[in-house]
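S.K.: model the following, please.
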Amino acid sequence: MKGPLVVTVMMVKLFIFILITRHSSQDKNGNHKVRIPTKPFWAKLVPSISYWNRQQQILDLQNNPVLAANYSTAGMPDWLNDTSLISNPCQPNFRVTTQVKDYNSLPNRFKDFLLYMHCRSYPIMVDQPNICKEPPFLLLAIKSLAPHFDRRQAIRQSWGQAGVVANQTVVTIFLLGNASAGDHYPDLTEMLHYESARHKDIIQWDYRDSFFNLTVKEVLFLEWIQTRCPGARFIFKGDDDVFVNTYRILDFLKGLSESQAKDLFVGDVITNAGPHRDKKVKYFIPESMYTGTYPPYAGGGGYLYSGDIAARLHNASQQVALYPIDDVYTGMCLRKLGLAPEKNKGFRTFNIEEKYRSNPCAYKSLMLVHPRTPQEMIQIWAWLSCPSLNCQ
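M.R.: Sure thing, here's the model as predicted:
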């Protein structure tokens, strides 16, 4: 009895399969029809009119083996086959003078950025190779300029105190470029060498330290972490004119679950933003350079992320063209990873209400406030470190 039943079931399945096959290969009139896609799966790449977008298109092609396979070397358009800079990318690329339509009318900061946009590697002048010999729980990495000694010293005496804070290991470093005579800076080389020997917390590279080169500082720092401090559990990266409540940050970090800690990237997040087109604005970007909106990004005054994210950002940064605004660039790298920064109300990169600024308790629950002078940093830290401070 079992044999005929098996045969019957198999016949029914075969009949259903034939019906489905016939239905799927016939149109409503019963005619057989071959389904042909109406357009190619991979759309033909058309060069963007904006220089950064076009450079990103080239990088996307180079890093996408499936897409690259659709172009033979012979059939690749000239704009996608630009390999002229690979041999020595740190020489000025004078081709941009004709590739950016309004190059000659752009401010000098844009010309300088565009000429060296492909350079990501600069010699390190001052290093601290053993600063993370014991992997820290929290690495405080502060963007600074050579003349800003008073800011660095105030941070050392307040929220950037290295060592053991609240039973956790904290390491502080200051990230510098080269404040050159070409930008009318005084020569502070000897002073900086003394400061570095005294405090052993200066990291300096030989590149022009300018606003547009903060992205270079970001890329070099991500490389430095992987070689000098890969064991850092968390990283705070910020400016030298912010106040950071290190106690609050450590409390916040200790309260995270393992999964929360792994993908952590928090700050004062800006969404639905785009480039400023007003030439009078510090963040002005012309259309010839960039079109489109910005991905969500955390304001560069300061943000907090995990060591795991740092390693992934380092890899992603190699696939994202340098952009002259560093916090936007970091947002671009996060998007490349399929991630987005998380907004945290403890980060106040646009200050707090004036009436609360002299109230010690206003800073108790915050992680960052911007801006603050060196004197204000020391004052606020003294308030928060006072055992008798009572904020009910």
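
S.K.: going forward, measure contacts and count neighbours with C-alpha atoms only.
M.R.: Fine.

S.K.: tally of neighbours for residue 277?
M.R.: Residue 277 has 12 neighbours, counted by other C-alpha atoms under 10 Å.

S.K.: please name the nearest non-neighbouring residue to it.
M.R.: Of all residues not flanking residue 277 in the chain, residue 284 sits nearest, at 5.4 Å (C-alpha to C-alpha, 6 or more residues apart in numbering).

S.K.: identify the residues contacting the one you found.
M.R.: Counting by C-alpha atoms under 8 Å, 6 or more residues apart in numbering, residue 284 touches 275-278.

S.K.: identify, from those residues, the entry nearest to residue 334.
M.R.: Taking C-alpha to C-alpha as the measure, residue 334 sits nearest to residue 275 out of those, at 18.2 Å.

S.K.: now show me the structure for the sequence below, then we'll compare the two:
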Amino acid sequence: MMFVNFRRIRKCQCVQLMTTCLVLSVVMLFWEQLDNNRVVTHVKSYSYRYLVNSFTFINKSFIIPREEARSFSNFHYLLDHPDKCANQDVLLLLFVKTSPENTERRKAIRSTWGNETYIQNTLSVTVKVVFALGAPHAKPAEEEHLQKELFLEDRLHGDLIQQDFTDSFHNLTLKLILQFHWAHNRCAHAHFLMTADDDIFVHMPNLVSYLQDVARRGVTDFWIGRVHRGAPPIRRKDSKYFVPYEMYSWSSYPDYTAGAGYVVSRDVVDKIYQATLALNASIYIDDVFMGICANAMRVSPQDHVFFSGEGKAPYHPCIYDQMMTSHGHIEDIYDLWREATHPQVKQRTSGLIGRLYCTAVKLTLLCKPYYFNTYPCKAAFL
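M.R.: All right, here's what the predicted structure looks like:
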């Protein structure tokens, strides 16, 4: 009997050993594929974020002498409007990150959600919309032509804020610093600052109403958008967002909001400004640098379900009713603006029947497997 039991135990151990070896073999075989899919890097990142979380050490490692930090902001203005906010009660200073050649995108924004006259006359608040950009990067003759076009555009609209660093993806952090420094020096009394891409759609009536309520409540340390928590650096050299170990050696970024669009209160503007005077801004992922600055100043981002990530929000009146931002809009921005701000949207979505109908619609539109970067499923119940 004992002999039989030992045989059973030995057989069970052999099966366990073989199973373990098989699993390890499969993992080793597909390790590279798993890592390409960022499964492994995300596990490491979340472990670092939620178990280790030594971001204080990371913050200290980014501190550099102030003279060196100034090199990231010590650029000359090619176009500037220092009196843009003067003698006005500005609810929101809205910076749109743009490139010199994106003339049509700027035109579309001025004609739709970024039209200051519409906002003032219809919503009875002052919102200042300006465009942040660097110097054109092209052949000398093309650069000269583009810059002349920018001078003419700015003479007509008076809303371009340009410094003489090269406008490129790898200088987005310089553009972020430009925004916070300009806001601190030229428009410090604005209640809120928003930074947004030039292919974003902002539902200005909804955003203004929301920010007015926040301002009435006197909220401070306010930073809201689509929050990324435990995001890992991308180490693939073929990626646009590749960050080498020499630039950032840790497994996880501090929490940050998607750069497509987020809002901060004026006290946070001052804190981020102060952080940029002491931190190394060589990391060129601007929203990550924002997270590093905020973490150093002990400011945490708050998630708002109707701020989009990298994706477009679904087209439907039940979505427009609570929409704040949606990303990836260029050709459709005129139609979306007209439909999203139509008075019938509020009529169709109000009342008990309207709310029940919209809950069912949003469940259908938002609660789908692998539906990322726009509004989450829980937005259906709000």
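
S.K.: so after superposing, what's the score?
M.R.: After superposition, the two chains reach a TM-score (TM-score structural alignment, normalised by the length of the second structure) of 0.69; 285 aligned residues with a C-alpha RMSD of 2.4 Å.

S.K.: so the residue most central in space within the first structure, which state does it fall into?
M.R.: Geometric centre of the first structure, nearest residue: residue 330, 1.7 Å, by C-alpha atoms, centre = their mean. Following DSSP: H, G, I helix; E, B strand; the rest coil, the label given to residue 330 of the first structure is helix.

S.K.: which position in the second structure pairs with it?
M.R.: Residue 330 of the first structure maps onto residue 290 in the second structure, with residues paired by TM-score structural alignment.

S.K.: before we move on, the earlier item: look up how far residue 16 of the first structure lies from the residue nearest to the centre of the first structure.
M.R.: Taking C-alpha to C-alpha, to the nearest Å as the measure, residue 330 of the first structure falls 55 Å from residue 16 of the first structure.

S.K.: what comes up buried for the host helix or strand of residue 67 of the second structure?
M.R.: Assigned by DSSP states H and E, residue 67 of the second structure belongs to helix 66-69. By neighbour count with 16 or more other C-alpha atoms under 10 Å, helix 66-69 of the second structure contains the buried residues residue 69.

S.K.: all strands of the first structure, in order?
M.R.: Assigned strands in the first structure, in chain order: 124-126, 138-143, 163-165, 168-178, 202-208, 234-239, 243-244, 265-270, 297-306, 342-343, 347-348, 368-369 (criterion: DSSP state E).

S.K.: which residue numbers in the first structure does stretch 221-236 of the second structure align to?
M.R.: With TM-score structural alignment as the criterion, stretch 221-236 of the second structure aligns to 263-278.

S.K.: related to what we said a few turns ago, most packed of the strands of the first structure?
M.R.: Of all the strands of the first structure, strand 243-244 has the most neighbours on average by mean count of other C-alpha atoms under 10 Å, namely a mean of 29.

S.K.: identify all contacting residues around that one.
M.R.: By C-alpha under 8 Å, 6+ apart, the residues outside strand 243-244 of the first structure that reach it are 159, 367-372, 377.

S.K.: from residue 300 of the second structure, how far out is the closest residue to residue 302 of the second structure other than its chain neighbours?
M.R.: Leaving out its chain neighbours, the residue that sits closest to residue 302 of the second structure by C-alpha to C-alpha, 6+ apart is residue 224, at 4.8 Å. Distance of residue 224 of the second structure to residue 300 of the second structure, computed by C-alpha to C-alpha: 9 Å.

S.K.: residue 365 of the second structure too?
M.R.: Counting by C-alpha to C-alpha, the gap from residue 365 of the second structure to residue 300 of the second structure is 30 Å.

S.K.: please apply the same query to residue 40 of the second structure.
M.R.: Separation of residue 40 of the second structure from residue 300 of the second structure (C-alpha to C-alpha): 26 Å.

S.K.: so the two - more neighbours on which side?
M.R.: residue 300 (19 against 14).

S.K.: tell me the counterpart of that one in the first structure.
M.R.: In the first structure, the residue matched to residue 300 of the second structure (TM-score structural alignment) is residue 340.

S.K.: which residue sits closest to that match, ignoring its sequence neighbours?
M.R.: Nearest non-adjacent residue to residue 340 of the first structure, counting by C-alpha to C-alpha, 6+ apart: residue 334, 5.9 Å away.
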